[in-house]
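Engineer: dropping the sequence and predicted coords here.
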Amino acid sequence: MIESKIKVLRKAAQVSTTQSSDKIWCVIAGNEEMVNNVAYAAISSKERVKILFREHVNLKESYVRKKFDFIMLYGDTHKIRELSLICKENGGSYIKIAPYYVEKEPNLLLLVAPDTSIKKLAGDAEKANIKFSFILEDKTTGFIETDVYLTDRLPQFVRKIVDPLFKMTDVILSTILISVPGEDIEKIKQVANDNKVFVVEFNKILEDE
C-alpha cells in the first residue's frame, strides 16, 4: 500500500508544479552549507524572493545525531528555479508548491525527515487508518550530516574506533507534501511527532503572509 501511494506521488510530481504561476512557494532541505548558499542567494535577490522561515534540526537516535536544515521561500517562479538548481547541484531536496495545489488540496502539511522516518510515519498512519494523500516528494541525492553525541562517555581509544563508523552512516532526507482531511490533521501530527518528523501546516503559512 505504501509503495503504491509513493508511485501515485511520483506521477503527480511529473505534473508541472508552476502551472504558469508568476509566484510559487518552495521548500529546500539538506545540509547546512547548501541551505546557507540558497539563503545567501535569496537574500541577494530579496526583491524577487523572500525567506518565510528557516529551521535547523537535530534528531537524536541511539548514539547518532542527524543534522539538517530546511528553508521555505516564496517568490518569482524563475528565481525559485535558480535556487532549486543550487539545491540539486549540492545534493539537496526541494519541492515547488504552486497556487494550483493550494486551491485544489485541503489542509496541506509539509513533512521533512530522514527517509526511514517518513516511511515509518506512512506505515503507522496506515495502521491507524489515518487518511492522507501524497502530493509531492523529493529526496536528497547527497547524505545529511551525522555525528555521535554520546561517545564522550566512552574511553578515548574506543571513541577513535566508533566515531568514524557512525559518521559514515548514509542518511537520505525526504521532503514531502501531503493533504489530510480536517478530522485527521491532529492524528497525523501526533504520528509525525512520535516518529520525529518535522511538520509544517501550510495553511498557517498562508495566514501569516
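Structural biologist: Cool, got the structure. Numbers count the residues shown, from 1 in each chain.

Engineer: only C-alpha atoms from now on, for both contacts and neighbour counts.
Structural biologist: Noted.

Engineer: isn't K66 up against T146?
Structural biologist: Yes: counting by Cα atoms under 8 Å, T146 is a contact partner of K66 at 4.6 Å.

Engineer: what do these two both touch?
Structural biologist: Here K66 and T146 share no contacting residue, scored by Cα atoms under 8 Å, 6 or more residues apart in numbering.

Engineer: give me the buried positions along the strand or helix carrying L85.
Structural biologist: Secondary structure from DSSP states H and E places L85 in helix 77-89. By 16 or more other Cα atoms under 10 Å, the buried positions in helix 77-89 come out as T77, K79, I80, L83, S84, I86, C87, K88.

Engineer: let's bring in a second model and compare:
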Amino acid sequence: MLLKRHLKNCEYECGTDEAGRGCIAGPVTAAAVILPESFKNKILRDSKKLSLKNRSSLREIVENESSTYGVSHIFMETIDEINILNASILAMHKSIEQLKVLPEHIIVDGNRFKPFNNIPHECIIKGDDKYLSIAAASILAKTYRDEYMEKIHEEFPMYNWKQNKGYPTKEHREAIRKFGITKYHRKSFRLLPEQLELNFNSIPHQTIP
C-alpha cells in the first residue's frame, strides 16, 4: 500500500512522529522529515509494522533522499519534570528546529501537538500509516531511539534494554524489583504495579542522586 505524499499541496510539508512514549526507561525521541515531491517508496509505513532489516534500510533511504530531517532526544529528567506528553511535543519541536528548510505545513502523528512558530499543523491519528513523511519520521525516531537503548544496555545489561528498549515488560519490571532503578529510569512513571513500594533512596549507586 502506497502512502500519501502530502496532506496539503505545498513543497515543504513536514511530517513528525515520536518513539518511546510508553517506555519506563530512556528518552522519548522524535524526528521530523521533509520529503521531495519525487520521493516514492513501496514499503515505507509505520515503523512498528516493519522488520528490523526494513527499518534499517529505510533509515538510510530517508537520510539520503529526504530534503531535510532532524532527530531529537528528550531525556528522563525533563520527562519527569514536564510529563511525557509535553516531552514528546518538545522532542518534535526540537527535531523541526533542526530542519534546514522552514516547513510551510506540519503533519503530526497522533492527536496532540502545540503550535510551532505559527506554522499551520494538523494532527492525524495513525498518520504514520497514512503519510510518507510521518512514516519516514517514525522510522528515524524508532531507529535512533533503539540505537540509544542498545548503547546503554551495555552499561546495565540486567534490564535487557537491548531487547525491550525500555518498555515495561515483565522481565524489565522484575529487574527493577531485584536491582532497583538507574539514572535512565523515568522516576515519575509507575515502574512497578504496586507504585514502587521499595524505597528508592536505599538503592545503591545506580540511583539518581
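Structural biologist: Everything's here; your move. In this text, all values refer to a predicted model and were calculated from it rather than measured experimentally.

Engineer: can you calculate the TM-score here?
Structural biologist: Aligned and superposed, the two chains score 0.26 in TM-score terms (TM-score structural alignment, normalised by the length of the first structure); 89 aligned residues with a Cα RMSD of 5.5 Å.

Engineer: one step back: could you identify the most distant pair in the buried residues of helix 77-89 of the first structure?
Structural biologist: For the buried residues of helix 77-89 of the first structure, the farthest-apart pair by Cα to Cα is T77 and K88; their separation is 16.4 Å.

Engineer: quick one: secondary structure of V108 of the second structure?
Structural biologist: What DSSP: H, G, I helix; E, B strand; the rest coil gives for V108 of the second structure is strand.

Engineer: now K60 of the first structure
Structural biologist: strand.

Engineer: E103 of the first structure and V199 of the first structure: what is the separation?
Structural biologist: 20 Å (Cα to Cα, to the nearest Å).

Engineer: between the two, who's got more neighbours?
Structural biologist: Neighbour comparison, E103 of the first structure and V199: the larger count goes to V199, with 18 against 8 (by other Cα atoms under 10 Å).

Engineer: wasn't the more buried one part of a strand?
Structural biologist: Yes: under three-state DSSP, V199 of the first structure sits within a strand.

Engineer: OK, contacts around it?
Structural biologist: Shown in contact with V199 of the first structure (Cα under 8 Å, 6+ apart): L109, L110, L111, V112, K189, A192.

Engineer: how does it look with 10 Å?
Structural biologist: Residues in contact with V199 of the first structure (Cα atoms under 10 Å, 6 or more residues apart in numbering) are L109, L110, L111, V112, A113, I176, L177, I188, K189, Q190, A192, N193.

Engineer: for S57 of the second structure, same thing?
Structural biologist: I139.

Engineer: isn't E32 of the first structure up against C87?
Structural biologist: No: E32 of the first structure lies out of contact with C87 (Cα atoms under 10 Å); the separation is 11.2 Å.

Engineer: residues near Q156 of the first structure, how many?
Structural biologist: Neighbour count for Q156 of the first structure, taken as other Cα under 10 Å: 11.

Engineer: if you could redo that for L140 of the second structure, that was the one I meant.
Structural biologist: Neighbour count for L140 of the second structure, taken as other Cα under 10 Å: 33.

Engineer: do K162 of the second structure as well
Structural biologist: 18.

Engineer: which element is it on?
Structural biologist: Element membership of K162 of the second structure [criterion: DSSP H and E] is helix 161-164.

Engineer: got it, and Y94 of the first structure?
Structural biologist: Applying DSSP H and E as the criterion places Y94 of the first structure in strand 93-97.

Engineer: check the offset of that strand from the chain's centre.
Structural biologist: With Cα atoms, centre = their mean, to the nearest Å as the basis, strand 93-97 of the first structure stands 9 Å off its chain's centre.

Engineer: what's the very next helix or strand once past that strand packed up against?
Structural biologist: Next along the chain after strand 93-97 of the first structure, taking DSSP H and E as the criterion, comes helix 99-104. Secondary-structure packing of helix 99-104 of the first structure (3 or more Cα pairs under 10 Å, 6 or more residues apart in numbering; DSSP states H and E): strand 23-30, strand 173-179, helix 202-208.

Engineer: go again using 7 Å as the cut-off
Structural biologist: For helix 99-104 of the first structure, not one helix or strand is in contact under the criterion 3 or more Cα pairs under 7 Å, 6 or more residues apart in numbering; DSSP states H and E.

Engineer: what comes up buried for it?
Structural biologist: Within helix 99-104 of the first structure, the residues that count as buried by 16+ other Cα under 10 Å are P99, Y101.

Engineer: from the chain's centroid, how far away is it?
Structural biologist: For helix 99-104 of the first structure, the distance to the chain centre is 19 Å (Cα atoms, centre = their mean).

Engineer: same question, stretch 72-81 of the first structure
Structural biologist: Centre to centre, stretch against its chain (Cα atoms, centre = their mean), the figure for stretch 72-81 of the first structure is 17 Å.

Engineer: list the contacts of that stretch.
Structural biologist: 22-28, 48-54 (Cα atoms under 7 Å, 6 or more residues apart in numbering).

Engineer: please repeat the previous calculation with a cut-off of 6 Å.
Structural biologist: D22, K23, I24, W25, C26, V27, R48, V49, K50, I51, L52, F53 (Cα atoms under 6 Å, 6 or more residues apart in numbering).
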